[in-house]
Structure formats: structure tokens, C-alpha cells
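Undergrad: All I have is the shape, not the residue letters:
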């Protein structure tokens, strides 16, 4: 017997990242990135809203399903309408590993990257064409 996939709409999407210093990560995403806290899971995790339907979960690695790791093969990307304004703002915040602005014509973006306090890479990008 085949069971069909539930057809009700998804309610929330959360990508979880693991931190040694949860308070420092929360302060960065709240104060620098401007992401509001929408769910506080009792100090074990902080769910921050990126935009409608997209969230990042900051997890205390001592209590999560995974632990903190030196290698970070994850990038959190946020598409914005004015990448130049974001670049100027992030540059003024003194974040670590801020790249130069770059253009990728193949995928149709202008973007830059930088690291959060524990080394996760963030990319801020703007589409350069309608189909990107």
C-alpha cells in the first residue's frame, strides 16, 4: 500500500546551525543582521526569522542533535534588493572575513560573503537579471 505525501502546506522552514556560544550568535543575528527572535526554545535553541517562511535556528551545541565542528560546509544566503547598501552596512560592522563585492554572470547575481562569530559563512546577494 502506498501512502501519499500529506498535501497540507508547510508551516515553517528552519536551518539549524550549532554554536559553542549561543548568546554571542544570537546577539550577532539580532543586532547585526536584524533577524527577530520568533521562538526561544528554553535556551537550547533560538529561532530567528530571516524573511517570511525562512528561519535560522541557532543551537547550543551542548544540547543539540549535532555538535560544533571546526569545518563549516554550510553557507547561509540572503537575497536582498540593494546589495550595495548591505555591503556598506556590513563593512561598518567590522565582521570577519568580509569579501569584496563579486559578480557571477553565470547565475545572475552580485554578492559578497563574510563570517558570523563562529565561522559560518553568510552570503548577501542581489539578482542581476529576472530569471536569477
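TA: It's in. Bear in mind the structure is a predicted one, so any value in this text is a computation, not a measurement.

Undergrad: Going by C-alpha atoms from here, please, whenever you check contacts or count neighbours.
TA: Noted.

Undergrad: Helices of the chain, residue ranges please.
TA: Ranges of helices within the chain are 22-27, 83-93, based on DSSP state H.

Undergrad: before we go on, here's another structure to hold up against the first:
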């Protein structure tokens, strides 16, 4: 018999300038800070089930290409892709391209970067089958 399922998830991102990232995630994206451990700030991204931690990096990041080995893309799911695009553009966040539909994956999305250079994606599932929040 397998152990019980996981109840929560945290993704940790390492930043050379964690203060800029704390500001970005807390003020620009409006995520709620749920725990400040000094060396790490943990923000809620999905109610009480999904979290993002910002931690002081021990050195410079080696890769700026997240789709290569060792990379990461943080995807935030919302039905309001256009509203988030407008909000981030108004806040001066560099956006890689305007929202676009991808017929192959059945999503609408766009990409941007945080102050540490991590690639983030805002997306909406346009096809059935993705679990509703709650």
C-alpha cells in the first residue's frame, strides 16, 4: 500500500538579490507572504496547497535557459491571462511576448522573468480536463 498523497507543494527559487524577488512576488504579483524564515520567504500561490519560496543564492546562476537541463519554469494558472498581462506590463515587467493561444496544448499563455531571471508563465487551460481549483 502506498503512503498517503502529498497535501502541499513548495517550489524554491534561488536569487542573488532576494530582496528584489521578495518585492516582485509580494508587491507586483500580490502573493501573500505566509512565512519569513529570514533566509527564505515563502509565498502562497495556490491557497494553502501550493507555495513559492525565495532563498538567497550561494552563487550566480549558471543557466539562463530554463528549457535546458536543470532549468525551471514557474507557471501560474488563472482564467484572467489578459488582465495579468496588462497588470505586469503596467508595472514595467519585461514580457517576452503578448498572450497567445497554443492549439497543440490547448492553452493561452505568456512568459516573463522575475528579478533573478527565472522564467515565469501565466496560463489558462482552454480545453476541458484540467481540475478546477478548490
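TA: Yep, that arrived. Here the structure is a predicted model, which is why all the values come from computation and not from measurement.

Undergrad: out of the helices of structure 1, nearest to residue 54 of structure 1?
TA: Residue 54 of structure 1 lies closest, by CA to CA, to one member of the helices of structure 1: helix 22-27, at 16.4 Å.

Undergrad: Show me the strands in structure 1, by range?
TA: Applying DSSP state E to structure 1 gives strands spanning 13-19, 37-40, 45-51, 54-60, 75-79, 102-104, 109-115, 121-127.

Undergrad: got CSV for these, with mean neighbour count too?
TA: Listed next are the strands of structure 1 as CSV, based on neighbours: other CA atoms under 10 Å:
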stretch, mean neighbour count
strand 13-19, 18
strand 37-40, 13
strand 45-51, 20
strand 54-60, 22
strand 75-79, 15
strand 102-104, 13
strand 109-115, 20
strand 121-127, 20
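
Undergrad: would you turn these into CSV with distance to residue 89 of structure 1?
TA: Output for the strands of structure 1, formatted as CSV (distance: least, CA to CA, whole Å):
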stretch, distance to residue 89 of structure 1
strand 13-19, 24
strand 37-40, 21
strand 45-51, 17
strand 54-60, 21
strand 75-79, 15
strand 102-104, 16
strand 109-115, 12
strand 121-127, 11
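
Undergrad: Specify the stretch among these that is closest to residue 6 of structure 1.
TA: Using CA to CA, the strands of structure 1 put strand 13-19 closest to residue 6 of structure 1, at 16.3 Å.

Undergrad: what range in structure 2 does the closest one sit on?
TA: Counting by TM-score structural alignment, strand 13-19 of structure 1 falls onto residues 9-15 of structure 2.

Undergrad: Now do the contacts for residue 118 of structure 1.
TA: Residues near residue 118 of structure 1 by CA atoms under 8 Å, 6 or more residues apart in numbering: 19, 20, 25.

Undergrad: Let me fix that, I meant to ask about residue 121 of structure 2.
TA: Here residue 121 of structure 2 is in contact with 73, 74, 75, 76, 109, 110, 111, 112 (CA under 8 Å, 6+ apart).

Undergrad: Taking the centroid of structure 1, which residue is nearest it?
TA: residue 76 (3.8 Å; CA atoms, centre = their mean).

Undergrad: Look up how far residue 40 of structure 1 lies from that one.
TA: 20 Å (CA to CA, to the nearest Å).

Undergrad: And the residue nearest to the centre of structure 1? What does it align with in structure 2?
TA: Counting by TM-score structural alignment, the partner of residue 76 of structure 1 is residue 74.

Undergrad: I'd assumed residue 37 was in contact with residue 48 of structure 1.
TA: Yes: contact status for residue 48 of structure 1 versus residue 37: in contact at 4.5 Å, counting by CA atoms under 8 Å.

Undergrad: which neighbours do those two share?
TA: residue 30.

Undergrad: related to what we said a few turns ago, got JSON lines for the contacts of residue 118 of structure 1, with distance to residue 70 of structure 1 too?
TA: Below are the contacts of residue 118 of structure 1 laid out as JSON lines (distance: CA to CA, whole Å):
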{"residue": "19", "distance to residue 70 of structure 1": "11"}
{"residue": "20", "distance to residue 70 of structure 1": "11"}
{"residue": "25", "distance to residue 70 of structure 1": "16"}
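
Undergrad: Alright, calling it a day.
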